[in-house]
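Chemist: can't give you the sequence, but here's the structure:
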């Protein structure tokens, strides 16, 4: 699913699973990382990665970051994405986060509408630097 769109097709390489397994082990060993995998009929149909970030700003408040939201093409428009985001929001509250944030590539217009429909607001301009 990571490679199942124009952006992912250029940056993911499912032929070699070694880096993904290494990353999974790091995520699995960190209590601030929550990787959710949705399975239907024994098949993975969705993912979401939630990171709880302790902070100093906002009076020492924690925030959460939603990433890697992916829904398999044949499971889209079934409500699964909404349920995953709702879980992430509820878990963020349970972890005493004061806000939940996410980023979305500027080209993912449909995803932006989805997030706005769920109550997210475009609030920041993001920057990246490849290392």
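Modeler: Sure, I can see it. Quick caveat, the model's predicted, so the values are computed rather than measured. Residues are numbered from 1 along each chain as shown.
Chemist: Going by C-alpha atoms from here, please, whenever you check contacts or count neighbours.
Modeler: OK.
Chemist: which helices and strands sit right next to whatever helix or strand residue 24 lives in?
Modeler: Taking DSSP states H and E as the definition, residue 24 sits inside helix 18-28. In this structure, helix 18-28 makes packing contacts with strand 33-40, judged by 3 or more C-alpha pairs under 8 Å, 6 or more residues apart in numbering; DSSP states H and E.
Chemist: now the strand it packs on against helix 18-28, angle please.
Modeler: 110 degrees (axes from the mean of the first three to the mean of the last three C-alpha atoms, to 10 degrees).
Chemist: Specify the angle between the helix or strand that comes right after strand 33-40 and strand 33-40 in degrees.
Modeler: Using DSSP H and E, the helix or strand that directly follows strand 33-40 along the chain is strand 43-53. Interaxial angle, strand 43-53 versus strand 33-40 (the same axes, to 10 degrees): 160 degrees.
Chemist: next, the one to line up against it:
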């Protein structure tokens, strides 16, 4: 999808992985859990995701440069009268683009796609330490409604 600002949002490809992983690693949390020097596990994961019709890993591209990424997942369910929800994960904006409005446009894109898929709910999670991100999501209408739990395996 082409934007008036020269921005294109499109499915991610294996050629985008160096830029995607660099963005995933470009913060204190990502720096401890991502491995930009070994793209093989990311390539395997992208292949699995690309083969699943409920998974959409996309990039925002300005010119020839990948400047953002996110994953959008559609989850059919029984709760809420059999509704489908979407989950936004792995949102990253290149450091040079932060504050440009790209993050807002990217989340709006994901919400619009969720509407197109007849989702009744859009949800996302954000690490408790990412307070700036929390304010950003709240400005876009998201509400902190749940407590999340994780179990490392």
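Modeler: Received the coordinates, thanks. Fair warning: this is a prediction, and the values are worked out from it, not measured in the lab.
Chemist: Next, the buried residues of the helix holding residue 24 of structure 1.
Modeler: residue 27 (16 or more other C-alpha atoms under 10 Å).
Chemist: start and end residues in structure 2 for that helix, please.
Modeler: On structure 2, the counterpart of helix 18-28 of structure 1 by TM-score structural alignment is residues 40-50.
Chemist: post-alignment, that stretch versus structure 1, mean distance?
Modeler: With mean C-alpha distance after the TM-score superposition for structure 1, stretch 40-50 of structure 2 departs from structure 1 by a mean of 0.5 Å once superposed.
Chemist: Please state the offset of that stretch from the chain centre?
Modeler: 15 Å (C-alpha atoms, centre = their mean, to the nearest Å).
Chemist: Check stretch 74-83 of structure 1 too.
Modeler: 14 Å.
Chemist: what's the answer for stretch 20-37 of structure 1, then?
Modeler: That offset, for stretch 20-37 of structure 1, works out to 12 Å (C-alpha atoms, centre = their mean).
Chemist: what residues does it touch?
Modeler: 44, 45, 46, 47, 48, 49, 50, 51, 52, 53, 84 (C-alpha atoms under 8 Å, 6 or more residues apart in numbering).
Chemist: Find me the equivalent region of stretch 115-130 of structure 1 in structure 2.
Modeler: The aligned range for stretch 115-130 of structure 1 is 137-152, by TM-score structural alignment.
Chemist: Could you identify which of the contacts of stretch 20-37 of structure 1 has the most neighbours?
Modeler: With neighbours taken as other C-alpha atoms under 10 Å, the top of the contacts of stretch 20-37 of structure 1 is residue 50, carrying 25 neighbours.
Chemist: residues contacting that residue?
Modeler: Per C-alpha under 8 Å, 6+ apart, neighbours of residue 50 of structure 1: 33, 34, 35, 64, 65, 66, 67, 88.
Chemist: The third one: how many residues sit nearby?
Modeler: By the criterion of other C-alpha under 10 Å, residue 35 of structure 1 has 15 neighbours.
Chemist: helix, strand or coil for residue 112 of structure 1?
Modeler: What DSSP: H, G, I helix; E, B strand; the rest coil gives for residue 112 of structure 1 is helix.
Chemist: ok, it - contacts?
Modeler: So residue 112 of structure 1 contacts residue 104 (C-alpha under 8 Å, 6+ apart).
Chemist: which one is residue 115 of structure 1 nearest to, not counting chain neighbours?
Modeler: In space, and not counting its chain neighbours, residue 115 of structure 1 is closest to residue 121: 7.9 Å by C-alpha to C-alpha, 6 or more residues apart in numbering.
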